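Engineer: Below are the sequence and a predicted model for it; my questions follow.
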Amino acid sequence: MSNGRNFPNPHEVKDLPGTEGWQEMYPYYYPFADTSTMPKTAAYENSMLWFYDGLHYPEPVSPLDLTWDDMWHHTASAWVGRIHVFPGNWGRDHRMIMGRVYIDSTDVDPALIPARVPEFEKRVGFALTNWEELFKKWVVKVEKLIRDTDAMEIPRLPELDSITVVREGTWSTGHDLLVAWNRLMENVHLIWEWHFEFNNLVSLVNVQYIEFVKKLFPGITDKSITQTLSGFDAMLFRAFRELLILAKLALQLGVESMVLNSREWKDVEERLLQSPSGKHWLDAWKKAQDPWFNMSCASGWYHTDGSWCDTPSYPLNQIQQYIGMLQKGENLDKPIEEVLTERDRITEEYRNLIANDEDKKTFDSLLATARKCVHYVEDHDFYVENWSHTVFYKKFREFGQIMVDHGVIKEVDDIYFMNRFEIPEVLYDITASWYCGVAPYGQEYWPPKIARRKAIFENFKEWRAPEALGPAPDDFTNPVMINEYGFDNATIERWLGAQDIDVSTVSQLKGYAGSAGVVEGPARVCLSVDDLGKIQTGDILVAPSINPAWSAYFPNVSGVVTDIGGIFGHAAIVAREYKLPAVVATGTGTKVIKTGDKIKVDGDTGMVYIVARA
């Protein structure tokens, strides 16, 4: 263990038995550098604080699933440092240890900051002033890119190419196959470019508003601040609302018994087809699919998550839960009017306390901008991490099927144990062997390599990644990391203090007040999506982080606790919209709390109390 204000040294973390050589399956620039052969790079790494990105990757990530991280490694930093020109920050560098992603925050040389400020003000000022127009364009171009990707043809290699190639002087199908992968990766990169067109700006706006309000009202709670920004209808919520609409329709049509007949979609569909009312409901189901079923069953960051499109039993089971709750007389509609009324009341109370007219003007301006932009946090998640990733995963599997057809891999999902740079080589091998009329070189090369990688990957799951690596800074002020992750000075201190503590002796945790209210009940610790099915009505959900797709379970739970995530992260935002008490960024919640523990969540103060152990 490290001492003082240091977390473990990334170069001293030992590989688990059975994971030796894991580095070769990821891009060469992901593992921490070898100190003997790359001393300069290692020295840079040793000088930085690296956060474990459990927000996006709470579980080990396979080589091809790492594509999403690789893309935002590029694009987040592009928009922070080179496009919007944040004065003090270049972006976030990324590294990996045993399938876990770590990120740092790279600062600009203080001498360069004055020259960057005018560019920052000009560019960010334009974007925020023209927000509505730019966002409308964003929706159009993003949806077009997704639909164009969905329509992409991934060609199979025929016995013979068409004679039209000769007649029209075009090219071989093999060329089309190679181009298709490159085009797919171009689209992946572009969707993530556009993801960050606004993402960092929203974080900046939120932090500016929070800092100003806390300056005006030193005693104001995070609960009160976040309540002033609640009450918006994001695209992500629309998907779950469609399921609620279908649940209500089943009751209206009197087909609820058919919908509840089985947890398997094919059985339910067969029953519904036997009656006019059932067919009516099926028509509504089909109509809702585009685009709302382009939702991940979990986070959208793992190929194992599945989507509502390819796992129809998932939305069906959610509808069945809603039907059961509606039959009990429960109100499942998001309490938007209550949220808005409370938002406006609190805002007006604080505004009336501002005596200085200039301060009041600044308050009004910052609040208006924050409310104007806040929807983007959940809107972009629907378009990018859910809709686009659903489409991209479908295309990845088409390439996987081609590899299966040519004997290079045994199962379609084996493709996920290749990284994105290896796949063009495999496709080139397949194409070359097709041209030559011989078996692909990869038929004997890849199966044992894939088997080895799968075994290593399973062993990754035995490692509990440290929350951070490297030296702890005296002052950490990156607005994006604070806003989205909850990584700030207080969080760092909690992690440092917890390194040598016996978690069985901990009786309370401090985090951020993510959503107002107080609740007491049984804890349900969910470390992955596989645990969600164990949730019982009234449980308090405790997780490393929570992604928006988990919102389907929010009507069942009574409160939320997370290890990481800021007050404008997904967990806090969704909890506020459902009026669920939430405490985020506890740092060690999933280590300290066990399923069945009776806990008290105080979303007003950011405290979690362990009332009784299971």
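Structural biologist: Yes, it's here. Numbering: from 1, shown residues only.
Engineer: C-alpha from now on. contacts and neighbour counts both.
Structural biologist: OK.
Engineer: After the host helix or strand of residue 147, which helix or strand is next?
Structural biologist: According to DSSP states H and E, residue 147 maps onto helix 131-150. Following helix 131-150 in sequence order, the next helix or strand is helix 164-168 (DSSP H and E).
Engineer: residues contacting the closest residue to residue 180 other than its chain neighbours?
Structural biologist: Of all residues not flanking residue 180 in the chain, residue 154 sits nearest, at 6.2 Å (Cα to Cα, 6 or more residues apart in numbering). Listed by Cα atoms under 8 Å, 6 or more residues apart in numbering, the contact partners of residue 154 are 177, 180, 395, 398-399.
Engineer: Take this one as well and set it beside the first:
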Amino acid sequence: MSELNNKQSNNNNFPVEWKNPRDADNFWVMDLSHYPKPITPLDYSFLVTKMFDATAKVQEEEGYPGRVYCRHINTYLYISSIYKCEIDQAEALLKPYYEKMDQVIRDLDKFWENDWLPKLKDHIAFWNNFDLKKASEQKLLEHLIETVERLEDSQKIHARLLTPVMLSMYYFNQMYHDLFPDSDRTEAYELLTGFETEFTKSDQQIWILSRQAIQSVEIKKILIDTDSANVFNRLSESSEGKIFLNDLNKYLQEYGKQTDNSVLSKPFFIEDPEPVIKTLQHYVNQPEHEDPSIQLKKAIEQSEKREAEIRKKLSRYPNPIVKKFESTLKAARTGSMIMTNHTHWLDNQTTCEARLVILEIGHRLAKAGAIKERDDVFYLRLEELQKILKQFPEVTIHSKTIDERRNMENRFAKIQPPPFLGIPPTQFPNDPILFAFMEVTGTPEPPSPDLPKNQIKGKPASSGKVRGIARVIHDLSEANKLNPGDILITDFTLPPWTTLFARISAVVTNSGGMLSHSAIVAREFRIPAIVGTGIATSVIKDGQTIEVDGDNGVVNIIETS
């Protein structure tokens, strides 16, 4: 076993016990881009393992010669990509696989509109048409079993779309830099911005609600003067407020099944609408030119302008190359759209629907005395949950097991887990999906001994240089700390964070690559971005003045808070 493996497996703060001893010889990477915090036993056994199992089945069907494995280590998620053959054999097996992917990439829009999206909507309709509260425990068990099956099918759709979507953007970036080798690293990706998504629609609807609110002196005053947690109660106290509340609830029914971290154990906006209220409160104070539709129009115009400039450069190339560029750009734009919209339909909606099923089960179990409180259900594993429901109304008390698992989570939540475990591979095959995947997730920037103490380094993801006040935000509940012109410091962002980008002057993240949400949206809003620093939220303090150099990927800490 290597020195790296010995050192990390025997860390006193993060001891690793490998259930399968062979796992110690593989290379495990912590999934910082999706799960930087501990995940519950139910999230892992229900959401995560089903996703990885579905991905493995799809990759086997499509002929991919490898598999990505997951492990729940000290409450954190680690993943490892392992080939089923020797590296030199893998490259030969990859050729027919990528020929299949090329066919999918050419018809990405058709696959999305005619296959993947209709199936996702069918699953969502199934959940919406089931009355959870009226169901017997037996019917609830049957519904849970079908929920698992439908979530697995949704994850198969996820696996089928994710590879060609990421490859479409990766291939375009490669072609762009082959044609224009002196171009900036972000230039190609700037052509993939400027289009309407489910999240821009959601944002626009909140803006419309804010314009409706300012027409009423009473409602505007409530939104301005009331703490976000109490706005719903205040609105329900008057007839005018109730009318507005009805419109707000309609918005939540359509767009409330989203969150800043799609896990089963965290509430979605439809349950806890405080992040929506905070955005509404912010918009109420904004002038008309801050209308998101105006911002979107500017982004579209800027993208079209960049495209026209590129077409002038392309004129010196032969017609076949120009045609190839056009088709590659079209596929990449479709891929970029799907990358964002699948988060709405798949990551958010299906997870929210599964959560609502689990919450009803948790309520029943707490009432029966099997667990102390509803949310204890997230500290059971899926197979334990199914077993309990089969035995209902007889129940076994699981309080001790749950307390032990909660205590374990609390213990490791205070510890910085190592980004890597196991033995790093000595070689990789020439596998485009690995490179494309890293464009989304990135890899943490290795520490540099030559870097001054007041600097941290990451990947330059959107150009520009600004100086401002740092605001360290870990989730959307802290978004009210942001003032116009502040610099957002966070682990990573997801589409529900998009509204924050209209307020900030730059963004710095711990994780992510050139195709992460933070990078894409920063380029759309024309603000500097540095991603994949690995340490931004732990080194930069809230309130410090910092300078973000988005061209060179360097953050300078100017003064302490």
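Structural biologist: Here it is on my side, so go on. None of the values given here were measured: they were computed from a predicted structure.
Engineer: May I see the buried residues of the helix holding residue 147 of the first structure?
Structural biologist: In terms of neighbour count (16 or more other Cα atoms under 10 Å), helix 131-150 of the first structure has its buried residues at 131, 135, 138, 142-143, 145-146, 149-150.
Engineer: Please apply the same query to stretch 333-352 of the first structure.
Structural biologist: For stretch 333-352 of the first structure, burial by neighbour count (16+ other Cα under 10 Å) applies to 334, 336, 339-340, 342-343, 347, 350.
Engineer: now, among those, which is nearest to residue 15 of the first structure?
Structural biologist: residue 334 (46.4 Å; Cα to Cα).
Engineer: how much space between the residue nearest to the closest one when sequence neighbours are not counted and residue 232 of the first structure?
Structural biologist: The spatially closest residue to residue 334 of the first structure, leaving aside those adjacent along the chain, is residue 578, at 5.8 Å (Cα to Cα, 6+ apart). Separation of residue 578 of the first structure from residue 232 of the first structure (Cα to Cα, to the nearest Å) stands at 12 Å.
Engineer: Those two: who's more crowded?
Structural biologist: Regarding residue 578 of the first structure and residue 232, a neighbour count based on other Cα atoms under 10 Å identifies residue 578 as having more, with 20 against 17.
Engineer: Now do the same contact list for the alignment partner in the second structure of that one.
Structural biologist: Matched across to the second structure, residue 578 of the first structure falls on residue 525, judged by TM-score structural alignment. With contacts defined as Cα under 8 Å, 6+ apart, residue 525 of the second structure is in contact with 299, 501-502.
Engineer: Just the ones of those residues in helices?
Structural biologist: Here DSSP state H is the test, and the contacts of residue 525 of the second structure give residue 299 as lying in helices.
Engineer: So which of the contacts of residue 525 of the second structure is the closest to residue 219 of the second structure?
Structural biologist: Nearest to residue 219 of the second structure among these, with distances taken as Cα to Cα, is residue 502, at 23.6 Å.
Engineer: which residues of the stretch 101-250 of the first structure fall in helices?
Structural biologist: Listed in chain order, the helices found in the stretch 101-250 of the first structure under DSSP state H, counting those that start in this stretch are 113-129, 131-150, 164-168, 173-216, 222-227, 235-253.
Engineer: Report the angle between the longest one and helix 131-150.
Structural biologist: Orientation of helix 173-216 of the first structure against helix 131-150 (axes from the mean of the first three to the mean of the last three Cα atoms, to 10 degrees) gives an angle of 150 degrees.
Engineer: The residue nearest the centre of the second structure and residue 108 of the second structure, how far apart?
Structural biologist: Nearest to the geometric centre of the second structure sits residue 494, at 4.4 Å (Cα atoms, centre = their mean). When distance is defined by Cα to Cα, residue 494 of the second structure is 23 Å away from residue 108 of the second structure.
Engineer: Same check on residue 374 of the second structure?
Structural biologist: In terms of Cα to Cα, residue 374 of the second structure sits 42 Å off from residue 108 of the second structure.
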